[in-house]
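Visitor: model the following, please.
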Amino acid sequence: MKTMGFTQKIILGLLLALGLATMAQANVGGPAWDKAPNKTNDMGALQNGAKIFVNYCLNCHSAAFMRYNRLTDIGLTEQQIKDNLLVTNTKIGDTMKAAIDPQQAKAWFGVNPPDLTVIARSRAGAGGSGADYLYTYMRSFYKDETKPTGWNNMLFPNVAMPHVLWQLQGERRPIFETLTEHGNAVEVFKGWEQLKPGSMTAQQYDQTVGDLVSYLQWMGEPVQNTRVRVGIWVLLFLGVFSVLTWRLNAAYWKDIK
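Guide: Here you go, the predicted structure:
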């Protein structure tokens, strides 16, 4: 019997791993990551996202590496920040700390809610960017009375976080279809059924989540748009400089050749 070579073993191992990953994804049957709208250059969207973040997320989640006065970078004045986004005795130069006590949070949810400063950068994966993950996640909650919070999430099953935007989106439940693949029954996600309407239409809710995710994306790297603009100008400069250098080199060696 012919012995399998080392290269063949490697290829077989990769194929098996790919097959197992595909089977696991099929068994989960959850939604694919939707493409998040990139509105990090839209000051109005970022300001609305900051308002949603402070009103709905900051109760439990901190953004310990972001200061309130940095929101002037998205077009807000310090007075607007003080009037609309600061609570209790928080100062304009303070970092964004959660209102909830960490011990209470752990007692209620079983875990301390994570800091959200760089959450959009940390959730990137094979399904897309971190913004894509968050955009899909915030639109994948459904009513589940078997869970302590009364909510579950298609993208993050058994998540401890409740659906904080449920009043905006309403109550929904996922619809599955049972398919047979290779002799096995597989539950495949097909869509949503609206149980109770929220204060927003589906389109309005998606837009609101898009604003929130754009703000989280901006907060993870406030200088990202400046970095991109500077990078383009640097590349243009290097391109022009390379042409000048090439012509200078040709003129220098012309007489010697």
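Visitor: only C-alpha atoms for contact and neighbour calcs from this point on.
Guide: OK.
Visitor: residues contacting Leu16?
Guide: Contact analysis of Leu16 by CA atoms under 8 Å, 6 or more residues apart in numbering lists nothing.
Visitor: name the SS class of it, please.
Guide: When classified by DSSP: H, G, I helix; E, B strand; the rest coil, Leu16 comes out as helix.
Visitor: look up how far Gln203 lies from it.
Guide: 41 Å (CA to CA, to the nearest Å).
Visitor: look up the closest residue to Thr72, ignoring the ones flanking it.
Guide: Glu78 (6.7 Å; CA to CA, 6 or more residues apart in numbering).
Visitor: I'd like the structure of this one too, to check against the first:
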Amino acid sequence: MKKLIVLMSLFVPLWASAAGGNVHLDEAPIDLTDKASLQRGAQIYMNYCSGCHSMKYQRYSRTFNDLGIPEELGEEYLQFTGDKVTDYMKRAMPEEGAATWFGAAPPDLTLVARVRGGDWLYTYLRTFYVDDERPFGVNNKVFPEVGMPHVLQPLQGTPRETYEEVMVDGEQVKRYAGIQSDGDGALSPEEYDQAIGDLVNFLEYTGEPFRLQSEKIGKWVLVFILVLFVFVFLLKKDYWREVH
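Guide: All right, here's what the predicted structure looks like:
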């Protein structure tokens, strides 16, 4: 019993981080077969995320090939570090300056979707809000006191918390009603949600580039095992018929 309690205690921090402080996680529109979405997500990542975050387990060439992007176009519009197309996707920010400017080096994002989950990322990127007490002027509902600036604010606009008046036990109180942009961003709320969905879709892909191929092979393996089982069963019956 003591061992079980200790084992469960090890998973408590993981549950807490996944839940993001009891914030409801919205379902991410993951569709790894939608190459247009993956291409848009790659474009957003390269333009807004690759300056600080690397993908040290993912090559440019692999990304371009899987997403159906011609290498010459990828090199021209999606590579900003001067690396070769066969190189891994490194961040533009120098290593020595990352920890100094942000307090800690921004994490690698190759496997972030596998660690955090698509729903967590989708909700996290859509719940930044203005907080003048924070160093970068923003906070986050899913990741309170986050040290990351809201780099997608030019797309979303300035996000602020909104509240509504409700009656509780006969008394009017303010209740949190969500986050709303002031409309000064390049995208409408619906377009911004789609852009975040595309970005998360891309991060989901980089976490497991072979996923679609693995699922396809897995189906054929199951069919093979099923057919093999039939032959093994018939062989067993034929063998034991003479024994009995």
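Visitor: who's in contact with the equivalent of the residue nearest to Thr72 of the first structure over in the second structure?
Guide: In the second structure, Glu78 of the first structure lines up with Glu71, judged by TM-score structural alignment. Residues in contact with Glu71 of the second structure (CA under 8 Å, 6+ apart) are Ser61, Phe64, Asn65, Val85.
Visitor: quick check: longest helix of the second structure.
Guide: Counting residues, the longest helix found in the second structure (DSSP state H) is helix 211-243.
Visitor: what about it, distance to the chain center?
Guide: 37 Å (CA atoms, centre = their mean, to the nearest Å).
Visitor: could you list the buried residues of it?
Guide: Neighbour counts over helix 211-243 of the second structure (16 or more other CA atoms under 10 Å) mark no residue as buried.
Visitor: compared with the first structure, how much does that helix deviate?
Guide: Overlaying the first structure shows helix 211-243 of the second structure at a mean distance of 1.5 Å from the equivalent residues (mean CA distance after the TM-score superposition for the first structure).
Visitor: in PyMOL, select just the buried ones from the contacts of Glu71 of the second structure.
Guide: In PyMOL, this line selects whichever of the contacts of Glu71 of the second structure come out buried by 16+ other CA under 10 Å:
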select buried, resi 61+64+85
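Visitor: Asp198 of the second structure: which of the contacts of Glu71 of the second structure is nearest?
Guide: Nearest to Asp198 of the second structure, judged by CA to CA, of the contacts of Glu71 of the second structure is Phe64 at 15.8 Å.
Visitor: check which helices and strands the top strand by length along the first structure is in contact with.
Guide: As assigned by DSSP state E, the longest strand anywhere in the first structure is strand 184-197. Applying 3 or more CA pairs under 8 Å, 6 or more residues apart in numbering; DSSP states H and E, one finds that strand 184-197 of the first structure contacts helix 6-28, strand 170-181.
Visitor: just say which of those is most tucked in.
Guide: Using mean count of other CA atoms under 10 Å, the stretch among these with the largest mean neighbour count is strand 170-181, at a mean of 15.
Visitor: next, the angle from that strand to strand 184-197.
Guide: Comparing the axes of strand 170-181 of the first structure and strand 184-197 via axes from the mean of the first three to the mean of the last three CA atoms, to 10 degrees yields an angle of 170 degrees.
Visitor: ok, and what's touching strand 170-181 of the first structure?
Guide: With contact meaning CA under 8 Å, 6+ apart, strand 170-181 of the first structure is reached by 141-143, 185-199.
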